[in-house]
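Q: mind looking at a prediction? Sequence and model below.
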Amino acid sequence: MDYRFLGNSGFKISEITYGNWLTHGSQVEDDAATACVRAALDAGITTFDTADVYANTRAETVLGTALKGERRESLEIFTKVFGPTGPKGPNDTGLSRKHITESVEGSLRRLQTDHIDLYQAHRFDHFTPLEETMQAFADVVRAGKALYIGVSEWTADQLRAGSELARQLGFQLISNQPQYSALWRVIEGEVVPTSRELGISQVVWSPIAQGVLTGKYVPGQQAPEGSRATDDKGGKDMIARWMSDDVLGRVQDLKPVASDLGLSMAQLAVAWVLQNDNVATAIIGASKPEQVHDNAAAAGVTIPADAMATIDEALGDAVVSDPARTHDSSPKQREA
């Protein structure tokens, strides 16, 4: 496993992060989740990402239990705050001082730790003054409950405003967690250049496009039984955008590229995002330990320039690159 610095800080994380969105506490049983965490540790992964909203706090609990007994100093534990949790009351969502202050305590308890390495604003809150949010994060850092602060799916302008306030308050934003893959490149036009300027790294999610870039979905054929495309608990909806025969056919054209490089399709997809020098780590999810080992092998892989060009040519206009899609990801109304 290789490691990279996160943003303009001295904090290093593994190039592959194990994440438990859509899996722990919902799609897979706890013993399977624990087996995947053990596989991640065996593969040299030291960085783990979750969020209080995943499975309505259950994912944090499962991860905390799975990591219990590990040397805390050898782990980097990330979680997030924003989404509705608990009974979803009027203050159970957003980035208000109240919600951040109460949420960090709940996350610490569920993760069975006295500090969070990276505490992230899961989305931008259009209803809370940014000054209030940043002051609350500053207080969380000063109290030692979080060591670093990051955000997720913020636009370039939001990153710039948040970074400036953070500096005024004596801390820094060091990361942004966006969706990024060979098929979804909306951060490249504005978010990545701004992040480089501000000293912010990307912690990217969905590098294999919900599994589509593994090539297991074939045009004109039924989705494999047990795959995300057949999951009625949420996975099917998330992957729907990629399930057209045109996109799936283009992905099939990547198989010779992966074969020539001695990589699986999943490894090619994960290695592709890691070629971007502003990406610090790629988050992988898994329902089986063998998936963890396969994806983790993408660490340290260099894809030659001609292969990168072939990937671009094969995917063509199936690639989504409109920067405005980042702005669309933040809720414009409070979920109750």
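A: Right, received. Where do you want to start?
Q: for the rest of this, base every contact and every neighbour count on C-alpha atoms.
A: Fine.
Q: burial count for Leu169?
A: Leu169 sits with 15 neighbouring residues when counted by other Cα atoms under 10 Å.
Q: from Phe127, how far out is it?
A: Per Cα to Cα, to the nearest Å, Leu169 is found 21 Å from Phe127.
Q: a helix runs through Glu131, doesn't it?
A: Yes - Glu131 sits within a helix when classified using DSSP: H, G, I helix; E, B strand; the rest coil.
Q: leaving out sequence neighbours, find the closest residue to it.
A: Spatially, and ignoring its direct neighbours in sequence, Glu131 is nearest to Leu165 (7.0 Å; Cα to Cα, 6 or more residues apart in numbering).
Q: again, but for Phe137
A: Ile149 (7.2 Å).
Q: who's in contact with the one you found?
A: Ile149 makes contacts with 118-120, 137, 141, 172-175, as judged by Cα atoms under 8 Å, 6 or more residues apart in numbering.
Q: farthest pair in these?
A: Farthest apart among these by Cα to Cα are Val141 and Ser175. That separation is 15.1 Å.
Q: circling back to that earlier point, can I get the contacts of Ile149 in TSV with neighbour count?
A: Shown next, in TSV, are the contacts of Ile149 (neighbours: other Cα atoms under 10 Å):
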residue	neighbour count
Leu118	24
Tyr119	27
Gln120	26
Phe137	28
Val141	21
Gln172	23
Leu173	28
Ile174	24
Ser175	29
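Q: any chance of the residues you listed in TSV, with secondary structure and distance to Gly226 too?
A: As requested, those are arranged in TSV below (DSSP: H, G, I helix; E, B strand; the rest coil; distance: Cα to Cα, whole Å):
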residue	secondary structure	distance to Gly226
Leu118	strand	33
Tyr119	strand	33
Gln120	strand	31
Phe137	helix	40
Val141	helix	41
Gln172	coil	42
Leu173	strand	39
Ile174	strand	37
Ser175	strand	33
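Q: dump those to JSON lines, plus distance to Ala305.
A: Shown next, in JSON lines, are those (distance: Cα to Cα, whole Å):
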{"residue": "Leu118", "distance to Ala305": "33"}
{"residue": "Tyr119", "distance to Ala305": "35"}
{"residue": "Gln120", "distance to Ala305": "33"}
{"residue": "Phe137", "distance to Ala305": "41"}
{"residue": "Val141", "distance to Ala305": "41"}
{"residue": "Gln172", "distance to Ala305": "34"}
{"residue": "Leu173", "distance to Ala305": "32"}
{"residue": "Ile174", "distance to Ala305": "29"}
{"residue": "Ser175", "distance to Ala305": "27"}
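Q: below is an additional structure, to be compared with the one above:
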Amino acid sequence: MEFRHLGRSGLIISEIAYGNWLTHGSQVEEDAAAACIRAALDAGITTFDTADVYAETRAEAVLGRALKGERREGLEILTKVYWPTGPGRNDRGLGRKHIMESIEGSLRRLQTDYVDVYQAHRYDTSTPLEETMEAFADVVHSGKALYIGVSEWTADQIRAGHALARELRVPFVSSQPQYSALWRVIEAEVVPTCEELGIGQIVWSPIAQGVLTGKYLPGAEPPAGSRATDTKGGANFVARWMQTEVLERVQLLRPIAEQAGLSLAQLAVAWVLQNSNVSAAIIGASRPEQVTENVKAAGVTLDAGLLKAMEEILTPVAETDPGRTAENAPKSRP
């Protein structure tokens, strides 16, 4: 495993992080989930990403039980707050009440005294940014989180949040956007802004919900048990790429992966790690062997010719419009 600083902070994280968004507590039974986490630890992963909303809070609890007994100082645990975790009007968003209550629930489920990074899971248009950042500052100043970050914020939102964080003396160190060779919307605005401010990217879906593994074949039904067949949420995220041209172009990457001595999944993860603003790529898994294989992307350098070949194949179908971050964001508190 290779390690990188998270932005310009002093926190060092594994360049491949383990995440349990759509797998733990929903798709995968707990024993299998624990085996995946053990495989991640055995592979040298020290950075684990979750959120209070994943599997209706169960994912945090699964992760907490699986990591119990590990040396806490050797781990970086990240979680997030924003989406609804209960039926109440204040069980959601980035108001002070929800943030202060949510950090307590996350720490209890994760069985830890603090998280390394506490992240705003989306931007809350219904709450003044000042209130949100002051609440995050109190979480940090009370020792319940060491750093703060955001997920799927626009460049302007990141800049405004960072300015307030500096005033409040809170280390705002990370952005967690979707990023892959098929979804490049952060490159034009978010990445340059974060480079300027010293914020690192911890990217999710580097294999585009499994599409970049090549397992979805043009004209064929999705494999049984794949994310494209997951009616609990996975299928919705895969749908945008289940188009013939996209799937055909992904298959054209096979010779490139073979030339690099990588699987298609490893190639996809290695590709995002070539971006110097990316501090880590988050991988998930439903089986331990998926973890073992995907971590082989750590430390890989892709040469310029190979990157150019990938660009030529995928550019016609890759999404690059920076406006997509704002378009996909909630317009009001859920």
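A: Yep, it's here. If you're wondering where the values come from, they're calculated on a predicted model, not measured in any experiment.
Q: now what about the TM-score between them?
A: TM-score of the superposed chains, computed with TM-score structural alignment, normalised by the length of the second structure, equals 0.99; 334 aligned residues with a Cα RMSD of 0.6 Å.
Q: going by distance to Ala209 of the first structure, which of the contacts of Ile149 of the first structure wins?
A: Closest to Ala209 of the first structure, out of all of the contacts of Ile149 of the first structure and judged by Cα to Cα, is Ser175, at 20.8 Å.
Q: residue contacts, that closest one?
A: Contacts of Ser175 of the first structure by Cα under 8 Å, 6+ apart are 6-7, 149-151, 200-203.
Q: all strands of the first structure, in order?
A: 3-5, 12-14, 16-19, 47-49, 76-81, 116-121, 146-151, 173-176, 201-204, 279-284 (DSSP state E).
Q: which positions in the helix ranked longest in the second structure come out as buried?
A: Ranked by number of residues, the top helix in the second structure under DSSP state H is helix 96-110. Neighbour counts over helix 96-110 of the second structure (16 or more other Cα atoms under 10 Å) mark 96, 98-100, 102-103, 105-107, 109-110 as buried.
Q: closest one to Leu262 of the second structure out of those, please.
A: Closest to Leu262 of the second structure out of those is Leu110 (34.4 Å), distances taken as Cα to Cα.
Q: what residue of the first structure takes the place of that closest one?
A: Using TM-score structural alignment as the criterion, Leu110 of the second structure maps onto Leu111 of the first structure.
Q: the first structure: helices as residue ranges?
A: 30-42, 58-67, 97-111, 130-142, 156-168, 191-198, 235-239, 245-252, 255-261, 265-274, 289-296, 305-315, 324-328.
Q: circling back to that earlier point, for the buried residues of helix 96-110 of the second structure, work out which two are farthest apart.
A: Across the buried residues of helix 96-110 of the second structure, the longest distance by Cα to Cα is 21.2 Å; it joins Arg96 and Leu110.
Q: just give me the neighbour total for Ser14 of the second structure.
A: By other Cα under 10 Å, the residues close to Ser14 of the second structure number 24.
Q: I meant Ser321 of the first structure, not that one.
A: Residues lying near Ser321 of the first structure (other Cα under 10 Å) number 17.
Q: aligned to it, what sits in the second structure?
A: Structural alignment (TM-score structural alignment) places Ser321 of the first structure against Thr320 in the second structure.
Q: count the residues that sit near the nearest residue to its match once chain neighbours are set aside.
A: Of all residues not flanking Thr320 of the second structure in the chain, Val185 sits nearest, at 4.3 Å (Cα to Cα, 6+ apart). By the other Cα under 10 Å criterion, the neighbourhood of Val185 of the second structure contains 21 residues.
Q: ditto for Ala268 of the second structure
A: For Ala268 of the second structure, the tally of surrounding residues (other Cα under 10 Å) stands at 27.
Q: how close does Leu67 of the second structure get to Thr325 of the second structure?
A: Distance from Leu67 of the second structure to Thr325 of the second structure, counting by Cα to Cα: 33 Å.
Q: between the two, which one's more packed in?
A: Set Leu67 of the second structure next to Thr325 and count neighbours by other Cα under 10 Å: Leu67 wins out with 21 against 17.
Q: now that one, nearest residue through space, not along the chain?
A: Ile37 (7.9 Å).
Q: re earlier: the longest helix of the second structure packs against which elements?
A: helix 58-67, strand 76-81, helix 129-141 (3 or more Cα pairs under 8 Å, 6 or more residues apart in numbering; DSSP states H and E).
Q: buried deepest among the ones you listed, which one?
A: strand 76-81 (a mean of 24; mean count of other Cα atoms under 10 Å).
Q: ok, back up a step: Gln179 of the first structure: which of the helices of the first structure is closest?
A: Shortest distance between Gln179 of the first structure and the helices of the first structure, using Cα to Cα, is found for helix 324-328: 8.9 Å.
Q: for the residue lying closest to Gly235 of the first structure once chain neighbours are set aside, grab the count of nearby residues.
A: Setting aside the residues directly before and after it, Gly235 of the first structure is nearest to Arg228 in space (Cα to Cα, 6+ apart), at 5.1 Å. Per other Cα under 10 Å, the neighbour tally for Arg228 of the first structure reads 22.
Q: need the counterpart of Arg228 of the first structure in the second structure.
A: Arg228 of the first structure maps onto Arg227 in the second structure when the alignment is built from TM-score structural alignment.
Q: I'd assumed Ala208 was in contact with its match.
A: No - taking contacts as Cα atoms under 8 Å, Arg227 of the second structure lies outside contact range of Ala208: 10.7 Å.
Q: all good on my end, thank you.
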